[in-house]
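# With the sequence up front, the predicted model follows.
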Amino acid sequence: MPVLRRALSVLKAPFVFVGKAYNDTAQKYPMYTGVVTTVIKTSAADLFAQKIVERREEVDWRRHGMFVLFGFGYLGCWQYYLYNDLFVRWCKPITALVGHRGSAPVKTFIDQCIHHPVLYFPSFYTLKGMVEGKPLSESMSEYREHLWDNCKALWMIWVPAQMVNFTVVPLHLRIPFVAGVSFAWTVVISCMRGALDKKKPAAEEDTAIMMESVVANAGAAPPIVARSSPIALQPLLFNAANASADSPQEAETSSPPGPPRPTPLSASS
């Protein structure tokens, strides 16, 4: 047992050192640390989406640069100001009265029911439209069409995550906490999407919609994955089913054409 404990201590030492150094830096420079962490996370999320999820041979650096700027300006600077300044001031009376546990539900409600639907998703869809070359009107139409689905998927992960964030995570680590959770969730959803692509192609659209909700603090990477609409998928699935189920029909089409068959009369003729 003493040998095992020493081995665990040796293995744990580098992680403890890095964690302590990161925490000390975040305490001294909370905004810079949060912004840099978010930029790195956004860059990693988009590269993960392009190379692993989309399996691109070459990285689209224009798209990557736009998302990194979005990570810097919105996910880093704006959300730091929102979470660490505005939320603190808005909820100061509640926090003074009932503590952080009492004000956490209020902050989570503002973040998830006002901030994301009203500010985040329009900003993201505008950026997404710019990357895809769409006009603003089409981007806003897509935003309105998927808003409810995005919010439902968003709330599944971010309501509990933000409750933890606003309750127990210190101010200087709130943005890094959001970045860590969002990147992990991006990877999980991307892996789930890969499994669904192999087993259930018809579910591609629903999964992509869930991934669009992940971009709330997730670096906005996975939603750019090209996807087919349900209307386009249905004929493909229908033809594939017919081709596999009607094997005699294949032999018939491959044989030389015979004389034309008489068209059967319909019941109404």
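Cool, got the structure.
# Going by C-alpha atoms from here, please, whenever you check contacts or count neighbours.
OK.
# Arg55 is in what secondary structure piece?
Arg55 is part of no helix or strand, with elements assigned from DSSP states H and E.
# For stretch 28-43, buried residues please.
For stretch 28-43, the neighbour count (16 or more other CA atoms under 10 Å) marks 30-31, 33-39, 41-43 as buried.
# Could you dump those into TSV and include secondary structure and distance to Trp90?
Output for the buried residues of stretch 28-43, formatted as TSV (DSSP: H, G, I helix; E, B strand; the rest coil; distance: CA to CA, whole Å):
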residue	secondary structure	distance to Trp90
Pro30	helix	20
Met31	helix	19
Thr33	helix	24
Gly34	helix	21
Val35	helix	22
Val36	helix	26
Thr37	helix	26
Thr38	helix	24
Val39	helix	27
Lys41	helix	28
Thr42	helix	28
Ser43	helix	32
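# Buried residues, stretch 134-142. List them.
By neighbour count with 16+ other CA under 10 Å, stretch 134-142 contains the buried residues 139-140.
# hmm, who's touching it?
Stretch 134-142 has contacts (CA atoms under 8 Å, 6 or more residues apart in numbering) with 122, 125-126, 128-129.
# and which of those residues is nearest Lys199?
Lys128 (28.0 Å; CA to CA).
# That closest one contacts Ile224, correct?
Yes. Assessed by CA atoms under 8 Å, Lys128 is found in contact with Ile224 at 7.3 Å.
# With distance to Val18 and secondary structure as extra columns, can I get the contacts of stretch 134-142 in TSV?
Putting these into TSV (distance: CA to CA, whole Å; DSSP: H, G, I helix; E, B strand; the rest coil) gives the following:
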residue	distance to Val18	secondary structure
Pro122	37	helix
Tyr125	36	helix
Thr126	37	helix
Lys128	35	helix
Gly129	39	helix
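# second one coming, line it up with the first:
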Amino acid sequence: MFAKSTFFLFVSSFTTTVVVTTCFSIPDVHQHIQSTIDFASTIHHTANVNENANSFTIASLTESFDPLSGYKELLKNHPLPTKMMTGATLAVCGDAIAQTQTATKNDEDEDSVFEYDKARGASFAVFDMAYRALQHFAFPIIVATCHGQYLGSILPDNNIIDTSQLAAMEQTLSSQLGIVPFLYYPAFFTVTGAIQGLTSSQALSRAKENFLPLMKRNLLFWIPVQFVQFGYIQEDLQIPFLSVAGLAWTFILSVYAGSAKTSVAPEKEMQNAVQEILDSDSTTTNVFDSATLVPANATATM
């Protein structure tokens, strides 16, 4: 701003000098300097006004663009669709990361192009949407039923564990030992298997193979997470909180049981191996039969 004032002062002085020289008159230096200073002050004031206006505009835009407040507003007005879409979006992201990592690990050819399995991603999206809807209706029932009274009656009477912590642990165990094994995994293997093109017998074989390993990992991962959810997260943000944590869990789930093709592959390989054995047995039997018949015919001829 000082540079601008100096520039205008120079221009004004030069112009005045030229005019005075032309008219053969002597300028009033004090009046000229004062007018120039007033002009520079006007420019400075105008610049400050514009700067303040710009700052106000930026502040207004910052206040209006508040993603968290907008998301909370969506949760308030449309809770179920918002929770379902949040879960589906993060589930697809977690599966996509798992697909990329698995392809990078298994692919020895660096020049090969990664092909995203759309059916696998869609199966995770549909399943997670359904499960978030189940949680939306099931969690209020769990919270209303479990207040820590069951664990409180089992544990010794002391003041070490707070009632709210007992309630959170009770609600967590109700979800992990009730909903997960009897609803979550049956729905997971059914929905993902159907979308990825498995038959009922193949889906059942896949569930038998992966259920126990996944259940162990499920308890280790989700018991601490859901304890925090029930104990410290406000009710309307609990399912979004689980969806964010589910991004990491979906990666684990997708790596170990995401692709139905890899789960069915051992079964197909076994069937092919058995078929090869049967074919080789059939060939061997024909060889032995031919070897037996030839000497017999030769003897008869002789």
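Happy to help now that I have it. Treat the numbers as computed from the prediction; the structure is a model and nothing was measured.
# After superposition, what's the TM-score, could you say?
Laid over one another, the chains give 0.57 as their TM-score (TM-score structural alignment, normalised by the length of structure 1), with 188 aligned residues with a CA RMSD of 3.5 Å.
# returning to that earlier point: now, among the contacts of stretch 134-142 of structure 1, which is nearest to Leu82 of structure 1?
Looking across the contacts of stretch 134-142 of structure 1 and measuring by CA to CA, the closest to Leu82 of structure 1 is Pro122, at 17.0 Å.
# Please report how far the most centrally placed residue in structure 1 lies from Ala179 of structure 1.
By CA atoms, centre = their mean, structure 1 has its centre lying nearest to Val214, at 2.5 Å. According to CA to CA, to the nearest Å, Val214 of structure 1 stands 12 Å off from Ala179 of structure 1.
# which residue ranges form the helices in the stretch 51-200 of structure 1?
For the stretch 51-200 of structure 1, the helices defined by DSSP state H, counting those that start in this stretch occupy 61-70, 79-81, 87-90, 92-109, 121-132, 136-168, 174-199.
# So for Phe17 of structure 1, which of those helices sits nearest?
Closest approach to Phe17 of structure 1 among those (CA to CA): helix 174-199, 17.4 Å.
# Just the buried positions in the closest one, please.
Counting neighbours by 16+ other CA under 10 Å, helix 174-199 of structure 1 gives 174-183, 185-187, 189-190, 193-194 as buried.
# go on, stretch 67-75 of structure 1?
Using 16+ other CA under 10 Å as the test for burial, stretch 67-75 of structure 1 gives 67-68, 70-72, 74-75.
# need these in CSV with distance to Phe238 of structure 1, can you?
Output for the buried residues of stretch 67-75 of structure 1, formatted as CSV (distance: CA to CA, whole Å):
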residue, distance to Phe238 of structure 1
Phe67, 37
Val68, 41
Phe70, 41
Gly71, 41
Phe72, 45
Tyr74, 43
Leu75, 42
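# if we can go back for a sec, can you list the helices of the stretch 51-200 of structure 1 in a markdown table and add distance to Asn239 of structure 1?
Formatted as a markdown table, the helices of the stretch 51-200 of structure 1 follow (distance: least, CA to CA, whole Å):
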| stretch | distance to Asn239 of structure 1 |
| --- | --- |
| helix 61-70 | 35 |
| helix 79-81 | 48 |
| helix 87-90 | 54 |
| helix 92-109 | 47 |
| helix 121-132 | 30 |
| helix 136-168 | 29 |
| helix 174-199 | 18 |
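# So which of these is nearest Ile209 of structure 1?
So among the helices of the stretch 51-200 of structure 1, helix 136-168 is nearest, using CA to CA, at 6.5 Å.
# so that closest one aligns onto which residues of structure 2?
Mapping helix 136-168 of structure 1 onto structure 2 (TM-score structural alignment) gives residues 200-232.
# so how far does that stretch sit from its counterpart in structure 1?
Stretch 200-232 of structure 2, aligned to structure 1 and superposed, deviates on average by 1.5 Å (mean CA distance after the TM-score superposition for structure 1).
# how far is that stretch from where the chain is centred?
What separates the centre of stretch 200-232 of structure 2 from the centre of its chain is 18 Å, taken as CA atoms, centre = their mean, to the nearest Å.
# And it, what's buried?
By 16+ other CA under 10 Å, the buried positions in stretch 200-232 of structure 2 come out as 202-203, 206-207, 210, 214-215, 218, 221-223, 225-231.
# now do stretch 261-274 of structure 2
So stretch 261-274 of structure 2, judged by 16+ other CA under 10 Å, has buried residues 261, 263.
# nearest to Lys20 of structure 1, of the helices of the stretch 51-200 of structure 1?
With respect to Lys20 of structure 1, and counting by CA to CA, the nearest of the helices of the stretch 51-200 of structure 1 is helix 174-199 at 14.1 Å.
# contacts for the helix or strand following the closest one?
Counting by DSSP H and E, the element after helix 174-199 of structure 1 in chain order, helix or strand, is helix 204-214. Applying CA under 8 Å, 6+ apart, the external contacts of helix 204-214 of structure 1 come out as 146, 149-151, 153-154, 182, 185-186, 189-190, 193, 196-197, 220, 222-223, 225, 227-230.
# same thing but 7 Å
Contacts with helix 204-214 of structure 1, where a contact means CA atoms under 7 Å, 6 or more residues apart in numbering, come from 149-151, 153-154, 186, 189, 193, 197, 222-223, 227, 229-230.
# now Val106 of structure 1: how far from Cys91 of structure 1?
Look at Val106 of structure 1 and Cys91 of structure 1: by CA to CA, they are 8 Å apart.
# what does Ala122 of structure 2 align to in structure 1?
That one, Ala122 of structure 2, aligns with Gly65 by TM-score structural alignment.
# what's the helix or strand for Ala47 of structure 2?
Ala47 of structure 2 is part of helix 29-64 when elements are defined by DSSP H and E.
# Next: Tyr32 of structure 1.
Using DSSP H and E, Tyr32 of structure 1 falls within helix 30-48.
# Quick check: buried residues in the helix holding Ala47 of structure 2?
For helix 29-64 of structure 2, by 16+ other CA under 10 Å, it's 36-37, 39-40, 43-44.
# what does stretch 105-122 of structure 1 give?
Neighbour-count burial for stretch 105-122 of structure 1, with 16+ other CA under 10 Å as criterion, is recorded at 105-108, 111-112, 116-117, 120-122.
# try stretch 90-102 of structure 1
Neighbour count says stretch 90-102 of structure 1 has 91, 94-95, 100, 102 buried, by 16+ other CA under 10 Å.
# and those residues as JSON lines, adding distance to Thr253 of structure 1?
Converted to JSON lines, the buried residues of stretch 90-102 of structure 1 look like this (distance: CA to CA, whole Å):
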{"residue": "Cys91", "distance to Thr253 of structure 1": "72"}
{"residue": "Ile94", "distance to Thr253 of structure 1": "75"}
{"residue": "Thr95", "distance to Thr253 of structure 1": "75"}
{"residue": "His100", "distance to Thr253 of structure 1": "72"}
{"residue": "Gly102", "distance to Thr253 of structure 1": "71"}
